[in-house]
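Participant: model this:
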Amino acid sequence: MRKGLQLTLLLIIVILRYAMAQNEINIPTPTQAQLDWQNAELVAVFHYDLHVFDGKPYNQAKNRITPIPDYNIFNPTNLDTDQWVKAAKDAGFKIAILTATHETGFALYQSKVNPYSLKALDWRDGKGDIVADFVKSCRKYGIAPGIYIGIRWNSFYGVHDFMVQGDNEFAKNRQAHYNKMCEEMVRELCSNYGDLAIVWFDGGAHGPEKGGADVLSIFEKYQPNGIFYHNTQRADIRWGGSESGTVPYPSWGTFPFPYSHSTNQQVVLKNNFQLLKEGDPNGNYFMPAMSDAPLRGYNGGHEWFWEPDNEKYIFPLEHLMNMYYNSVGHNTTLIMGLTPDAEGLLPQPDVQRLKELGDEIKRRFSTPLAETSGKGKKLTLKLKERSQINHIVLQEDIAKGERVREFVLEGKTKNGWQTLFEGSSIGHKFIHKFDEVEVDAVKLRISESKGEPQIKNFSVYNVEQKSSSK
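Facilitator: Okay, here's the model as predicted:
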């Protein structure tokens, strides 16, 4: 009888272990590129194009359909990509992206296939290569470089929303020429500048199935370890549903179908991009959201490109910190738009604000009062002494997938355990800010998970509040 009971118990244990293993197998996990992307947390995107030099306010709709009359207005007399990238480094950015081409179609490098490029300029005798300068600066400062390629709009070639206008043979020939040129530009950019953290196609990139260029196969050949964003064939990350630099809570890193807002438009557009903002905890595809915003997006501004006398639009420090809490602290990567000026420098007020941002993030989060990590559904973090706390940071080991579905944070006060927060998503990072409470321990209780929870970081802080910069 005893032997039979032992065999039965052994069988039950085997079945339970098998069930747990099967459950964990079904948890979507990130590629190394996606893991690097979320670990970066902060990403800069530098927008630079011909119209920075025209003395007129940036008008996206007009720029998409109006060629620049004289491309030799491009003349940055003091170009210094080291200065750009150092400013990003000082803010804590780990990845930096440059617009190699944007809506004018002008290319900021030495292209052999696109005559509308730096080769055409008087500047630097037609030998300048800002992409090369930028990538070199990134490597100098230990930042991973990325490239942004705009092929959806090209006012010089007359391409609107991917397509040459018209349906006659001439238009078809021009479309074939444009598609081929785009493919070869992508080949140049993906093969001539070393490893890239991300190749970002502005507004997407039609694949051959929609009459566009075949860019994905080129990317996969030359940049197999990077982030591809995006077309109807593939998207490694997703837009977070606004250009506010924030997402709501929760924002899961998983998604129900593979190609973000390139596909299933009716579902994606519903309820003001709710699915893009929130993701889907039951989604079978790992596709974390990004939160993007320009640094000059305050007080009614939304400046992706530099214009003179627009310093009033630079976000105050406290607004940037709020953005940080509601992007990085909500399991997304924050992409911030930076605007080099017509001289070729990032303006000093922008540089100063970025330095303040980096310093403030370090001030708040570099010295936890206590921290721990571990597996399982309950972790208790004991402080050395009873202390005031007002911030808690949680991180899952997302290399093993997002496993937590529901959790409770409790603090042990002099009156016993008190609930501090009840939540759902943790993901790469969850930051909870609250009024000060005095505790000698904090407990994380995970009431629901998919597989065994893997907590990479559980830390508490007492952040002294300071007045914001103006």
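Participant: Every contact and neighbour count from this point should use C-alpha atoms.
Facilitator: Noted.
Participant: Who are the contact partners of Asn272?
Facilitator: Counting by CA atoms under 8 Å, 6 or more residues apart in numbering, Asn272 touches Gly241.
Participant: Another sequence for comparison is provided below:
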Amino acid sequence: MKNIHLILTLLLIQTIFISCGSEVNEIAPPEPVMPIPSAAQMDWHEMEMIAFLHFTTNTFTNKEWGYGDESPSIFNPTELDVDQWMTTLKEAGFKGVILTAKHHDGFCLWPSEYTEHDVANSPYKNGNGDIVKEVSEAAREHGLKFGVYLSPWDRNHADYGDPSYIDYYRNQLEEIFTDYGPVFEMWFDGANGGDGYYGGANETRTIDRQTYYDWPTTIDFVRELQPEPKVLFFSDAGPDIRWVGNEHGVVAETNWNTINNDTLYAGQAGINDLLATGSEDGTKWIPAEVDVSIRPGWFYHPEEDDEVKSPEKLFEIYMTSVGRGSTLLLNIPPDRRGLLHENDVAALKEWRTMLDETFSTNIAAGAEVTADSYRGEFDIYHPNHITDDDHETYWTTGNGIPTGVLEIDLGDEKEISYVVLQEYIRLGQRIRSFSVDVWQNDEWQNIAEATTMGYKRILDVGPVTTNRIRININDSKASPIVSNVEVY
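Facilitator: Below you'll find the model as predicted:
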């Protein structure tokens, strides 16, 4: 008899343990789907829009790529006003700026101790000017983060192609990160090696793009110079942000923030499609940055004054960059006066007005939401969190449930044109495909199909009139996590 009582007691304890264990398992957040963004990468996602400032001797020679033989005497902006730059960019909605501190011509916009090919040898402020200092200080005064482009290729320096040049490049990085930081993003592209002036050599020099710069050591060197806040490094291969594979302002509709970068390096050919889509099974979180210029060229050319992208084109670019889960890096080059040109400023202002008018009134704010299920039926995962204007709350499903249906009640019938959806990517990117339906004529009508959602997905669905919207998560790598849905 005692044995029977003991067995029953053990079974009861086991039942209670299993029950409590299941409840604890369901109330805990879903396990992260690796990889996940770092804190610095998450801040970068939330910036959404960054401005690029291409400005150097090219502005005065009317070239895109300087040869390296330009005299510093040609650099002479007579009305330079960095406050005008920052005021314009802040009002347009940018959260940071990246300045071409040195382009391929090797001309430095700061007085560098290691070269004569710099602003100290120009007429600007009688050789006492420092564009990098002016821009970095003005950016911070306007609440914008500051980043730099420092070209690894230098068509002016005599040692380019030799190991000694790497010391020169790192010395200049030390100047930048010691005197002008903090820097939120360090930008370098894949243009490396070719013909140049090279201290008067006038020859073609080639390098092994994969090994010459010893990027791991160079990046570690910079991280030691600025351990906090973390610097994000951009290149074709990352390691923190990848190139999108084109300069048209477009990331692929399927856009994974993950990629395998073991075999990628700056300047590698034939990887554009991969860079635009990322890889679902990527082992590193390296999101795509969409770089594009407001003009046909990257530097200012007076003949392009009438070719500035229209506000409508900029809105389209916003939809194919930010609207597909990437961050937009839009170049607005200062002119020879040292000002952002009137045509560029006008286009930016009208574009900002379009964005504000389009995304000003969220029809779904505070709306009631139902779901076919939510994790453990606990309120912290209730579907209402997708309309509560708190991006740190979210709806998610139980373990092993990779699909879900969310229905938003808009109350009265309303005309809608755009649906904005966001995953809670702090726990990884999960959703492979989803669709959107609206209630019309007493039935559900499909109005959009999409693959990845990511940090933000904006769908152009209208205009269509409805009082109910249904979001179908059709496939995910694990429990889908949706933090925010807006309707406009």
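Participant: Skipping adjacent residues, who's closest to His104 of the second structure in space?
Facilitator: Asp154 (5.0 Å; CA to CA, 6 or more residues apart in numbering).
Participant: With Phe286 of the first structure instead?
Facilitator: Phe286 of the first structure's closest residue in space is Thr254 (CA to CA, 6+ apart), at 4.4 Å.
Participant: What's the match for the one you found in the second structure?
Facilitator: By TM-score structural alignment, Thr254 of the first structure lines up with Thr258 in the second structure.
Participant: and if you look at Ile198 of the first structure?
Facilitator: Aligned partner of Ile198 of the first structure by TM-score structural alignment: Glu185.
Participant: How many residues are close by its match?
Facilitator: Per other CA atoms under 10 Å, the neighbour tally for Glu185 of the second structure reads 23.
Participant: Just to check, it is in contact with Phe146?
Facilitator: Yes: if you go by CA atoms under 8 Å, Glu185 of the second structure and Phe146 touch, sitting 7.5 Å apart.
Participant: Between those two, which contacts overlap?
Facilitator: Joint contacts of Glu185 of the second structure and Phe146 (CA under 8 Å, 6+ apart) are Ile98.
Participant: Output the longest helix belonging to the second structure.
Facilitator: Counting residues, the longest helix found in the second structure (DSSP state H) is helix 2-27.
Participant: Would you mark the buried spots in that helix?
Facilitator: Glu26, Ile27 (16 or more other CA atoms under 10 Å).
Participant: Specify, as a residue range, where whichever helix or strand comes after it falls in the first structure.
Facilitator: On the C-terminal side of helix 2-27 of the second structure, the closest following helix or strand by DSSP states H and E is helix 39-47. With TM-score structural alignment applied, helix 39-47 of the second structure matches the range 32-40 in the first structure.
Participant: Need the three-state assignment for Lys125 of the second structure.
Facilitator: helix (DSSP: H, G, I helix; E, B strand; the rest coil).
Participant: Give me the neighbour count for it.
Facilitator: 13.
Participant: Let me see the contact set for the closest residue to Ile27 of the first structure other than its chain neighbours.
Facilitator: Distances taken as CA to CA, 6+ apart place Gly401 nearest to Ile27 of the first structure, at 5.8 Å, with adjacent residues excluded. Taking CA under 8 Å, 6+ apart, we find Gly401 of the first structure in contact with Ile27, Pro28, Thr29, Pro30.
Participant: same thing with Arg155 of the second structure?
Facilitator: Gly66, Tyr67, Gly68, His104, Asp105, Gly106, Asp195, Gly196, Tyr197, Tyr198.
Participant: Now do the strands in the stretch 351-488 of the second structure.
Facilitator: Under the criterion DSSP state E, counting those that start in this stretch, the stretch 351-488 of the second structure carries strands at the ranges 368-371, 395-396, 404-423, 431-440, 443-450, 457-476, 481-487.
Participant: Please apply the same query to the stretch 201-350 of the second structure.
Facilitator: 203-205, 232-235, 241-243, 258-259, 284-285, 288-293, 327-331.
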